[in-house]
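Colleague: All I have is the shape, not the residue letters:
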């Protein structure tokens, strides 16, 4: 009797020592609950370098009185021909000469400025996105700028200004709809002709 009681006691202790089954692990893979999405972030950067904002000053002054009121006389017929402008209509103004083609679809302007620092005005606009080309040039020892706006074919353009003194200079502007030419090359060449004709 005592022995059976002892065996029963041992079995009761063993049963009490057993632990409940552990909780099942959390589901994995497709059964897991997705985490909230991380908000997307973006950064912008620009590789373009800032252009100069102060125009160089001419070291001397060129006497432009020879052509300031007769701008069309600033280029010889041979020079006009070399610029391929001989077939253009010529429009004369006091300090400006315009070569025009196709009723104004293409214009090539040569003008003389004697009242303000136009070169600095060009540099004031140097960082404007519209000017896809902005290049410092030197013509006959005088500082200048060649710039080209962001126009799409069939529209082409170029502007050149050469400072021939503190508040004076020569400006060449070309705008064309339909004539795909090196307008910047023509504008620079025209400025070189004029400076040469004035006597550097």
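Modeller: The structure has been received and is ready for your questions. Not measured: the values here are computed from a predicted model. Residues are numbered from 1 along each chain as shown.

Colleague: all contacts plus neighbour counts: C-alpha atoms, from now on.
Modeller: Will do.

Colleague: This protein: helices as residue ranges?
Modeller: With DSSP state H as the criterion, the chain has helices at 2-17, 77-82, 118-124, 183-198.

Colleague: mind putting those helices in TSV, mean neighbour count included?
Modeller: Shown next, in TSV, are the helices of the chain (neighbours: other Cα atoms under 10 Å):
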stretch	mean neighbour count
helix 2-17	9
helix 77-82	14
helix 118-124	19
helix 183-198	20
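
Colleague: try it against this one:
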């Protein structure tokens, strides 16, 4: 499944190409492989412009030109236009006469807002930002999306699964524990699949993939 915008071609990860991701991991490392074959979750949170546009679409109405959005987000206009192309393809924004407005009916934007609210309710200061902005956190969540319920996982396991340093994993894993996504079990963690924050991460991943697959 691919999304196209100008010179970029993103292949979203599905059950059909997951083996290709792992083959690439053997050559270029798991971090690069995950970013090359992003889940819906990683695709939507991959860079600052896209994350901030999703937050904006989830929180407000209005209509903007790309130049206005670039100024609002303190990003280059080229970067914002590229992110907007993908978000229009995912039905998060609608474009008409070079103006962009959030789609109030967007399943992706609605799910992103539910994730923000739920994370805030679980003690986060800025729900969507706190779990989508640090690379280590969003990569760990990406790895957890494919975990089995009750499967134990250590910090070393997470290090191997995301391809970041042990220090980076150690510095950020507590955020997932504080949100109740990971529960300490001896020297390991267990994923709490009933946790509503993780449930909304999973729902957001499905919303992106489902929208991309729609005719």
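Modeller: Perfect, I can see it now. Since the model is a prediction, treat every value here as computed from it, not as a measurement.

Colleague: Report the TM-score for the pair.
Modeller: With the length set by TM-score structural alignment, normalised by the length of structure 1, the two chains reach a TM-score of 0.26; 94 aligned residues with a Cα RMSD of 6.1 Å.

Colleague: Now distance to residue 139 of structure 1 too, for the helices of structure 1, in TSV please.
Modeller: Listed next are the helices of structure 1 as TSV, based on distance: least, Cα to Cα, whole Å:
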stretch	distance to residue 139 of structure 1
helix 2-17	103
helix 77-82	16
helix 118-124	13
helix 183-198	6
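
Colleague: Can you give the distance from the lengthiest helix in structure 2 to the centre of its chain?
Modeller: Ranked by residue count and defined by DSSP H, the top helix of structure 2 is helix 196-213. Computed by Cα atoms, centre = their mean, to the nearest Å, the separation of helix 196-213 of structure 2 from the middle of its chain amounts to 9 Å.

Colleague: Would you mark the buried spots in that helix?
Modeller: 196-209, 211-212 (16 or more other Cα atoms under 10 Å).

Colleague: can you count the residues close to the closest residue to residue 156 of structure 1 other than its chain neighbours?
Modeller: The shortest distance from residue 156 of structure 1 to any residue other than its chain neighbours is 5.1 Å, reached at residue 176 (Cα to Cα, 6 or more residues apart in numbering). Applying other Cα atoms under 10 Å, we find 22 residues neighbouring residue 176 of structure 1.

Colleague: Contacts only, for residue 95 of structure 2.
Modeller: 88, 101 (Cα atoms under 8 Å, 6 or more residues apart in numbering).

Colleague: Could you work out the most separated pair of the buried residues of helix 196-213 of structure 2?
Modeller: 196 and 212 (24.0 Å; Cα to Cα).

Colleague: The helices of structure 1: which one's closest to residue 96 of structure 1?
Modeller: helix 183-198 (12.9 Å).

Colleague: Which residues are in contact with the nearest residue to residue 69 of structure 2 once chain neighbours are set aside?
Modeller: Leaving aside its sequence neighbours, residue 69 of structure 2 sits nearest to residue 80 (Cα to Cα, 6+ apart; 7.2 Å). Contact partners of residue 80 of structure 2, counting by Cα under 8 Å, 6+ apart, are 49, 50, 66, 69, 70.

Colleague: Tell me if I'm right that the last one and residue 77 touch.
Modeller: Put plainly, it is residue 70 of structure 2. Yes: at 5.1 Å, residue 70 of structure 2 counts as touching residue 77 under the criterion of Cα atoms under 8 Å.

Colleague: quick one, strands of structure 2?
Modeller: 2-5, 8-11, 93-96, 99-102, 152-153, 182-185, 188-191 (DSSP state E).

Colleague: what does structure 1 give?
Modeller: 89-92, 96-101, 106-113, 131-139, 142-149, 155-165, 168-177.

Colleague: The second one to strand 106-113, inter-axis angle?
Modeller: When axes from the mean of the first three to the mean of the last three Cα atoms, to 10 degrees is applied, the directions of strand 96-101 of structure 1 and strand 106-113 differ by 170 degrees.

Colleague: Please identify the buried residues of strand 96-101 of structure 1?
Modeller: Neighbour count says strand 96-101 of structure 1 has 96, 97, 98, 99, 100, 101 buried, by 16+ other Cα under 10 Å.

Colleague: The closest residue to the first one other than its chain neighbours and residue 188 of structure 1, how far apart?
Modeller: When the adjacent residues along the chain are set aside, residue 96 of structure 1 lies closest to residue 111, with 4.2 Å between them (Cα to Cα, 6+ apart). From residue 111 of structure 1 across to residue 188 of structure 1, the span is 13 Å (Cα to Cα, to the nearest Å).

Colleague: and if you look at residue 131 of structure 1?
Modeller: Taking Cα to Cα, one finds residue 131 of structure 1 at 17 Å from residue 188 of structure 1.

Colleague: what's the answer for residue 6 of structure 1, then?
Modeller: 118 Å.

Colleague: again with residue 144 of structure 1
Modeller: Applying Cα to Cα to residue 144 of structure 1 and residue 188 of structure 1 gives a distance of 10 Å.

Colleague: Identify the contacts common to these two.
Modeller: residue 160.
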